[in-house]
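Peer 1: sequence? don't have it. structure:
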């Protein structure tokens, strides 16, 4: 079973418009509202592929009621920890003409120490049945600095590999705490490490003890960096669509392969790139196109050098 933890879940609101004009008004068909946050998007993709998964997240307030109802209807196995603060919202406006999305994320409300302890207890209870632990998404402002290290430590103590997708100082704390895999994008990596070069930045995380860094480069593909070197994967042509769940699909691919015992970085990179691309083709985060095997066949992988496109 793959266990996902979403420390700062959101009710995802998505609208599609023909063309987004800043400062203008727009008409759109009815938008969608679904339980989101990066860990839940990972869980949705994993569940859709028939792999056992359990998603753990917090929930609270009026938005939390809608969040919980939609998640129950989705069929994704989950555990929700009740908190006092309202579940935040994330708004995505997809520009169909440009093939991209503009996103506004509320920051979220920090749970109390007792509420965090309740979430940790749910994680610890399920770790004996887990093959992989995924901790994915932002942390609410004011979250304890030790939250990620404690969660990662619980996984390591249980002999479970831990995949983390987060940003800011939490990314470095996850590296130092012994995360097996980190999945930042280029901007998140540069912000966290202060290193502009993506290979140097990823290598600095490897030097902290991380086994594998999967680094999203947007339309330029993805890097897999290990202690033995770096590989660069990309499609033969970029895809237009909704990129909001692309990184989560990459994490899902890595988690599924890790659960199968796969550790070959090239195979993981190829699958992660294909699933990431397949997510861009779907209207909502947490889904990937059934054409992902065809996309995987179009992925080229080669050794990475700083002269490659970033």
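Peer 2: That came through, no problem. This structure is a prediction, so every number in the text was calculated from the model and none was measured.

Peer 1: from now on I want contacts and neighbour counts done on CA atoms only, so please keep to that.
Peer 2: Fine.

Peer 1: ok, residue 167 - contacts?
Peer 2: For residue 167, the contact set (Cα atoms under 8 Å, 6 or more residues apart in numbering) comprises 137, 138, 184, 188, 189, 192.

Peer 1: can you pick the most crowded of those residues?
Peer 2: Neighbour counts for these (other Cα atoms under 10 Å) peak at residue 189, which has 27 neighbours.

Peer 1: that residue and residue 202 touch, don't they?
Peer 2: Yes: Residue 189 is in contact with residue 202 according to Cα atoms under 8 Å; the separation is 7.3 Å.

Peer 1: tell me which helix or strand the residue nearest in space to the middle of the chain sits in.
Peer 2: With distances taken as Cα atoms, centre = their mean, the residue of the chain nearest its centroid is residue 248 (3.4 Å). Using DSSP states H and E, residue 248 sits within helix 246-259.

Peer 1: three-state assignment of residue 153?
Peer 2: Here residue 153 takes the helix state, with states given by DSSP: H, G, I helix; E, B strand; the rest coil.

Peer 1: around it, how many other residues sit close by?
Peer 2: 18.

Peer 1: the residue lying closest to it once chain neighbours are set aside: what's it in contact with?
Peer 2: Using Cα to Cα, 6 or more residues apart in numbering and skipping the chain neighbours, the partner closest in space to residue 153 is residue 177 (6.8 Å). Counting by Cα under 8 Å, 6+ apart, residue 177 touches 148, 149, 152, 153.

Peer 1: the structure to be compared is supplied as follows:
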């Protein structure tokens, strides 16, 4: 079982237009679905036939729309009602661009209070306790923290999971990422920009070494079309996908997290797990919505991924110590 937690979910609206022209009227193709990074992970896992459950707080009119869409798409979910209104995100995808340009508008979302946070923690603990009794379980924590929660909120959930023997994958940034590291997440997955911002180090290897030194067990950094690199005390590997023209990069990182979670729950070696993550991420770019991937492209990319072992990383770990 892979349990995802999305603390700041959204109603995701995607507009697809040939070209975005400021100051003019557009008539886009429109899609609306439940969103937020953890929801995207759960949607991908569900499409792959994996047992998953999306845990998320919802409130207001758009919260009901998110719940209804999850019901309609049959993505298993557990909702914690909150008083604030669930946010919206709007992504404009330029289908005529070979680079797959996407312009996003992300609302801040509601503020959670201490009572609501306690209810969320209790719900996550109950779900993990039940799941871990019967099967291998992984917890995925994705996205920025909502307003009202302290920087170490994710650390609290990681510790809660660890007490039940459940490893955690964390996909967040900034202070929330740094505050979670002493709780020892099994995997953290920053992109290149988030890795640099969190550590102040321009070199990705040195930056990843710093996150390992602070408590992460493994660091998977994403580099867009250049693929994914995992850095662990036992070795470093890079997976490079084939070039993908066009599409929508929104949600590609969430697809990678889904594959990482599958690898962790199955006990798959890192090279194979990373290759699968790169293939699934690239196949998601081929579509116009987050949480949706091109199944045929995914199968093809799995055969075409290049895996390279990087032998020099131990020096960076020692330099950061």
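Peer 2: Received it, and whenever you're ready, just let me know what you need. As the structure is a prediction and not an experimental result, all values here were calculated from the model.

Peer 1: how close are the two chains, by TM-score?
Peer 2: Scored against TM-score structural alignment, normalised by the length of structure 1, the superposed chains reach a TM-score of 0.94; 304 aligned residues with a Cα RMSD of 1.5 Å.

Peer 1: any idea how far the residue nearest to the centre of structure 1 lies from residue 210 of structure 1?
Peer 2: Taken as Cα to Cα, to the nearest Å, the spacing of residue 248 of structure 1 relative to residue 210 of structure 1 amounts to 19 Å.

Peer 1: can you check residue 157 of structure 1 too?
Peer 2: Counting by Cα to Cα, the gap from residue 157 of structure 1 to residue 210 of structure 1 is 16 Å.

Peer 1: how about residue 306 of structure 2, what's its match in structure 1?
Peer 2: Matched by TM-score structural alignment, residue 306 of structure 2 corresponds to residue 300 in structure 1.

Peer 1: count residues in the vicinity of that match, would you?
Peer 2: Neighbours around residue 300 of structure 1, by other Cα under 10 Å: 14.

Peer 1: quick one: terminal-to-terminal distance for stretch 210-221 of structure 2?
Peer 2: For stretch 210-221 of structure 2, the separation between the terminal residues is 13 Å (Cα to Cα).

Peer 1: and it, which residues are buried?
Peer 2: Taking 16 or more other Cα atoms under 10 Å as the neighbour-count basis, stretch 210-221 of structure 2 is seen to contain the buried residues 210, 211, 212, 213, 214, 215, 216, 217, 218, 219, 220, 221.

Peer 1: any idea what residue 146 of structure 2 aligns with in structure 1?
Peer 2: When structure 1 is aligned by TM-score structural alignment, residue 146 of structure 2 is paired with residue 140.

Peer 1: need the contact list for that match.
Peer 2: Residue 140 of structure 1 sits next to 7, 8, 107, 108, 109, 110 when contact means Cα under 8 Å, 6+ apart.

Peer 1: now, which of those residues lie within strands?
Peer 2: Filtering the contacts of residue 140 of structure 1 for membership in strands, criterion DSSP state E, returns an empty set.

Peer 1: how about those residues, which pair is most distant?
Peer 2: Between any two of those, the greatest separation by Cα to Cα is 11.8 Å, found for 7 and 107.

Peer 1: in terms of neighbours, single out the busier of the two.
Peer 2: With neighbours defined as other Cα under 10 Å, residue 7 of structure 1 and residue 107 compare such that residue 7 has more, 26 against 16.

Peer 1: just give me the closest of the contacts of residue 167 of structure 1 to residue 14 of structure 1.
Peer 2: For these, the residue nearest residue 14 of structure 1 by Cα to Cα is residue 137; the value is 18.1 Å.

Peer 1: mind listing what's buried along the top helix by length along structure 2?
Peer 2: Longest helix of structure 2, by residue count under DSSP state H: helix 114-134. Taking 16+ other Cα under 10 Å as the neighbour-count basis, helix 114-134 of structure 2 is seen to contain the buried residues 116, 117, 120, 123, 124, 125, 128, 129, 131, 132.

Peer 1: using a markdown table, lay out the residues you listed together with distance to residue 93 of structure 2.
Peer 2: Rendered in a markdown table, the data for those read as follows (distance: Cα to Cα, whole Å):
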| residue | distance to residue 93 of structure 2 |
| --- | --- |
| 116 | 35 |
| 117 | 34 |
| 120 | 33 |
| 123 | 36 |
| 124 | 34 |
| 125 | 38 |
| 128 | 37 |
| 129 | 40 |
| 131 | 38 |
| 132 | 40 |
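
Peer 1: that older thread, inside strands: which ones of the buried residues of stretch 210-221 of structure 2?
Peer 2: Per DSSP E, these map to strands at 219, 220, 221.

Peer 1: roughly how far does the first one sit from residue 179 of structure 2?
Peer 2: For residue 219 of structure 2, the distance to residue 179 of structure 2 (Cα to Cα) stands at 15 Å.

Peer 1: repeat that for the second one.
Peer 2: In this structure, residue 220 of structure 2 and residue 179 of structure 2 are separated by 18 Å, where distance is defined by Cα to Cα.
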